[in-house]
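Participant: Could you work out the structure for the sequence below:
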Amino acid sequence: MNNTTPSCATPAPAHVLIVEDEHDIASVLSDYLRHAGYSTEHVADGASALARIQAAPPDLTLLDIMLPQMDGLAVLREARLHTRKPILMLTARIEEVDRLLGLDLGADDYICKPFSPREVVARVRAVLRRSQGGADAQAGASALQLDETRWQATLRGTGLALTRREFRLLQVLARAPGRIFSRAQLLDMAYEDTLDVTERAVDSHVKNLRRKLAAVDPAHEWIRSVYGVGFSFEEAPAG
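Facilitator: Here you go, the predicted structure:
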């Protein structure tokens, strides 16, 4: 008689490929990610990164835009022909076209340099959770619906009467749940013309958004304030 009790195998940690030509930055990111429970691998140029992704896609790729041999956007474009695994862009460029192009090519999120390694770990965790969350992630995403063609938002099936600036601000926040945006980042990303808009106006619009969201669902804090930093959008289940 076999008295051996079967044991559940421990799942392997998610594997993160770091594509960064600045070795000091890559080393710090690797240390933080390993401490958070992930396995990591580092390559320093775009051609090597694409070959690695094509051979065996990692669970998530942290992909710098400015790379030798092949830039990050070209790597992203080619990688999306082989995998839908999450790719998170790292960029020192602040031009809107680079960010939008990266997202249109299939990036799951992006982080602007300089950044906190803790923020990178938090964003990696959030992106992996969304990509691996199955039905729970889909339910959380469906609680808020944004119709970009009509500039209309609904929360749990109830329409939200938003101004265009409020809609755009909510859109930017909701695209990256859990990510902390500074007021300066929100000004840059959510307002087409910032000449007549100040960071104080961002606070005012966030206050209005919170009030309108709370009128439909007062039990959940949809937009969280991070003291001295900025704001983040917090997902909640649809039910």
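Participant: can we go C-alpha only for contacts and neighbour counts from here?
Facilitator: OK.
Participant: I'd like to know which elements the helix or strand containing residue 74 is packed against.
Facilitator: Assessed by DSSP states H and E, residue 74 sits inside helix 72-79. Under the contact definition 3 or more CA pairs under 8 Å, 6 or more residues apart in numbering; DSSP states H and E, helix 72-79 sits against helix 46-55.
Participant: quick one, the next helix or strand after the helix holding residue 74 and helix 72-79 angle?
Facilitator: Counting by DSSP H and E, the next helix or strand C-terminal to helix 72-79 is strand 87-91. Between the axes of strand 87-91 and helix 72-79, defined by axes from the mean of the first three to the mean of the last three CA atoms, to 10 degrees, the angle is 170 degrees.
Participant: Also this sequence, please, to line up against the first:
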Amino acid sequence: MRKILVVDDDKHILELVSIHLTRAGYHVLKAENGVQAVGVLQSELPDLAIVDVMMPGMNGFELTKKLHDDWDIPVLLLTAKGELEDKEQGFLAGSDDYLVKPFEPKELLFRIAAILRRYDKPADSILQAGSVTINRKSFEVTAGSSTLLMPLKEFEVLALLASKPNQVFQRAAIMESVWGYDYEGDEQTLNTHIKRIRERLAKIAADVEIVTVRGIGYKLEVHRS
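Facilitator: From the prediction side, this is the model:
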């Protein structure tokens, strides 16, 4: 499970962001200021930090530079200001993205998914999940003597889930990764693709299953015989 550190001196914002991240399947670490955040980092290293700019003591820019220089942790800055100068200062400090308050929770999740995807290691050409082999170069899915040539989006969804078996992928992260941040359709598209992938897998591989994690998203499970 991906860990995200949320740093904000506004307890309401801190709790609100934490609730949405937890619902999306992230493990949340919380701090009310920069000093607390550094303390958290002594025992746990997050995959990403969400940092408020306007904080007493160590401000968001200073904390961002420390996170970037000392721990190489990607940072998404939150601020009530939208001036170009603040954005420039944030990026110079090492932030990866910038979100102005107030913001939609869905946009926050999309931006988080985009940052994490940029930091992921390059994908292997061949993925193995149980009896299923996924070739990212030829776009073929094989199991035993059976071969599937799937529509591209179905293939991309399957490959994403198979890249980390048993890890839950939140719906927003799947949509952003496969369809892109600017996709204007709805989540029913993902539901339809998952249904079709399940039907295809059921015909060639009884040991591989896409499981729905209620309220969060999906994961690919391999059943051992």
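Participant: quick one: TM-score?
Facilitator: Scored against TM-score structural alignment, normalised by the length of structure 2, the superposed chains reach a TM-score of 0.53; 134 aligned residues with a CA RMSD of 2.6 Å.
Participant: which residues of structure 1 does the helix ranked longest in structure 2 align to?
Facilitator: Ranked by residue count under DSSP state H, the longest helix found in structure 2 is helix 188-204. Matched against structure 1 by TM-score structural alignment, helix 188-204 of structure 2 finds no partner residues.
Participant: do stretch 52-65 of structure 2 as well
Facilitator: Under TM-score structural alignment, the match for stretch 52-65 of structure 2 is residues 64-77.
Participant: So which residues of structure 2 form helices?
Facilitator: Counting by DSSP H, the helices of structure 2 are 11-23, 34-41, 60-66, 84-93, 105-119, 152-162, 171-179, 188-204.
Participant: So which of these is the most surrounded?
Facilitator: Of all the helices of structure 2, helix 60-66 has the most neighbours on average by mean count of other CA atoms under 10 Å, namely a mean of 23.
Participant: mean offset of that helix relative to structure 1 (after superposition)
Facilitator: Compared with structure 1 after fitting, helix 60-66 of structure 2 has a mean deviation of 1.0 Å; criterion: mean CA distance after the TM-score superposition for structure 1.
Participant: Other residues contacting that helix?
Facilitator: Here helix 60-66 of structure 2 makes contact (CA atoms under 8 Å, 6 or more residues apart in numbering) with 34, 51-54, 75, 77, 89-90, 93-95.
Participant: Spatially, which two of those are the most separated?
Facilitator: 34 and 89 (17.2 Å; CA to CA).
Participant: can I assume residue 68 of structure 2 is in contact with residue 94?
Facilitator: Yes - when contacts are counted by CA atoms under 8 Å, residue 68 of structure 2 is listed as touching residue 94 (5.9 Å).
Participant: how close does residue 28 of structure 1 get to residue 17 of structure 1?
Facilitator: 14 Å (CA to CA, to the nearest Å).
Participant: so what sits against both of residue 68 and residue 94 of structure 2?
Facilitator: Contacts common to residue 68 of structure 2 and residue 94, judged by CA under 8 Å, 6+ apart, are residue 75.
Participant: of these two, who's got more company?
Facilitator: Comparing residue 68 of structure 2 with residue 94 by other CA atoms under 10 Å, the one with more neighbours is residue 94, at 22 against 17.
Participant: what do we get in structure 1 for that one?
Facilitator: Per TM-score structural alignment, residue 94 of structure 2 is aligned with residue 106.
Participant: Look up how far residue 206 of structure 1 lies from that match.
Facilitator: 28 Å.
Participant: next one: residue 28 of structure 1
Facilitator: For residue 28 of structure 1, the distance to residue 206 of structure 1 - CA to CA - is 34 Å.
Participant: swap in residue 188 of structure 1?
Facilitator: 15 Å.
Participant: mind listing what residue 53 of structure 1 touches?
Facilitator: 79, 82-83.
Participant: That one matches what in structure 2?
Facilitator: Match for residue 53 of structure 1 (TM-score structural alignment): residue 41.
Participant: before we move on, back to that, turn the contacts of residue 53 of structure 1 into a markdown table, columns for neighbour count and distance to residue 214 of structure 1.
Facilitator: Formatted as a markdown table, the contacts of residue 53 of structure 1 follow (neighbours: other CA atoms under 10 Å; distance: CA to CA, whole Å):
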| residue | neighbour count | distance to residue 214 of structure 1 |
| --- | --- | --- |
| 79 | 22 | 40 |
| 82 | 14 | 42 |
| 83 | 14 | 38 |
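Participant: looking at structure 2, which of those residues still make contact?
Facilitator: Retained in structure 2 by both residues aligned by TM-score structural alignment, their matches' CA atoms under 8 Å is none of the contacts of residue 53 of structure 1.
Participant: Please work out how many residues are found near residue 204 of structure 1.
Facilitator: Quick note: residue 204 of structure 1 (other CA under 10 Å) scores 12 neighbours.
Participant: ok, now how distant is the residue lying closest to residue 112 of structure 1 once chain neighbours are set aside from residue 213 of structure 1?
Facilitator: Leaving aside its chain neighbours, residue 112 of structure 1 sits nearest to residue 91 (5.0 Å; criterion: CA to CA, 6 or more residues apart in numbering). From residue 91 of structure 1 across to residue 213 of structure 1, the span is 32 Å (CA to CA).
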